[in-house]
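Novice: Sequence and predicted model, in that order:
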Amino acid sequence: MKANRKARDENYLAGKQVRDVMINYPKRVDSTITIGQAEELFTDEHVHMLLLVENQQLVGTLLRTDLHNTPLPAELPAKPFSVLNGRWIHADHDAVDLLAWMSTQRIRRLAVADETLNLKGLVCLKRTGTGFCSNADVQGRASSA
């Protein structure tokens, strides 16, 4: 069943780029966020990656695991614990190739940015690994909360 769903989703994605499957208005946080503020945001089970921005520019990403190696004081800035390398992609990347890569690497979230790291969106791999979350999926969860 999963193989059929994956083939269907890959057919649906044929010819599409990341810009066609990304979430257009992901939640962003200011790069001055503290560890305590980040941990508070992570208490929402739907928040998996924080996108740290200065103006519109992506300066880092945070996952829960970036903060949980050792106990950290809540007042520390979170930015030094953020990661940029390997956590963003260009909007013109092929969506089918990205789906396959994210599935094999077990990566569920990637920021989408341009060449100067201006944040454009977020790609979110569905839990099934067969496709991407949509703007409608995100809006539906927000309205049911």
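Specialist: Happy to help now that I have it. Numbers count the residues shown, from 1 in each chain.
Novice: drop to CA atoms for contacts and neighbour counts, all remaining ones
Specialist: Fine.
Novice: separation between the residue positioned nearest the centre of the chain and residue 46?
Specialist: Nearest to the mean C-alpha position of the chain, counting by Cα atoms, centre = their mean, stands residue 109 at 3.3 Å. Noted for residue 109: a distance of 12 Å to residue 46, by Cα to Cα, to the nearest Å.
Novice: Check it against this one:
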Amino acid sequence: MGTVAEAHLRTPKVHGPDVSVGAARAFFLDGHVHALLLVDRDVLVAVVERADLEGVPDAARARSVGAVTGRVAAPGDDLETTRRAMAARGQRRLAVVDAAGVLLGLLCLKRHGRGFCSAADVAARDADRAAHQVG
């Protein structure tokens, strides 16, 4: 394996910095969603995980319960070291940011923990979901 830059998704879903906890909860209704990325002018301001929302009023700002520390990787980080650390922590998603905090993408560990989701994996899942919603 190489670096995080070789495996991260380059077009993750992002949200503005003022998303409410209620809206974040709705986003997490999709079981494939493990992290909500809050961005302000391309800079990552918080990564919100489902557990962060427990006991927080819907009207609160999701940014207030999210974090960056422990939820990001640099593009030059060793991919195998990062994979092992994510698997050990039970962490499925890491935002990928540059030295200035600009969001570059999202590293998505597959459920089995042995590899990462590709853009093709995500596109296939989105197409399957859309096909099932039409009927």
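Specialist: Here it is on my side, so go on. No experiment lies behind these values; they were computed from the predicted model shown.
Novice: List the contacts of the equivalent of the residue nearest to the centre of the first structure over in the second structure.
Specialist: Mapped onto the second structure by TM-score structural alignment, residue 109 of the first structure lines up with residue 93. By Cα atoms under 8 Å, 6 or more residues apart in numbering, the contact list for residue 93 of the second structure reads 34-35, 71, 86, 106-109.
Novice: List the contacts of residue 11 of the second structure.
Specialist: Contact analysis of residue 11 of the second structure by Cα under 8 Å, 6+ apart lists 105-106.
Novice: Distance check, it against residue 124 of the second structure.
Specialist: Residue 11 of the second structure is 15 Å from residue 124 of the second structure, by Cα to Cα.
Novice: Ok, residue 96 of the second structure next?
Specialist: Counting by Cα to Cα - residue 96 of the second structure and residue 124 of the second structure are separated by 22 Å.
Novice: Neighbour count: the two, which is higher?
Specialist: The neighbour count for residue 96 of the second structure versus residue 124, taken as other Cα atoms under 10 Å, is higher for residue 96 (25 against 12).
Novice: wait, is that one part of a strand?
Specialist: Yes. Counting by DSSP: H, G, I helix; E, B strand; the rest coil, residue 96 of the second structure is located in a strand.
Novice: Tell me how far it lies from residue 129 of the second structure.
Specialist: Taking Cα to Cα, one finds residue 96 of the second structure at 26 Å from residue 129 of the second structure.
Novice: And residue 26 of the second structure, by the same measure?
Specialist: Taken as Cα to Cα, the span from residue 26 of the second structure to residue 129 of the second structure is 16 Å.
Novice: so which strand or helix has residue 80 of the second structure?
Specialist: Counting by DSSP states H and E, the element that carries residue 80 of the second structure is helix 79-89.
Novice: against the first structure, where does stretch 57-72 of the second structure fall?
Specialist: Taking TM-score structural alignment, stretch 57-72 of the second structure hits residues 73-88 over in the first structure.
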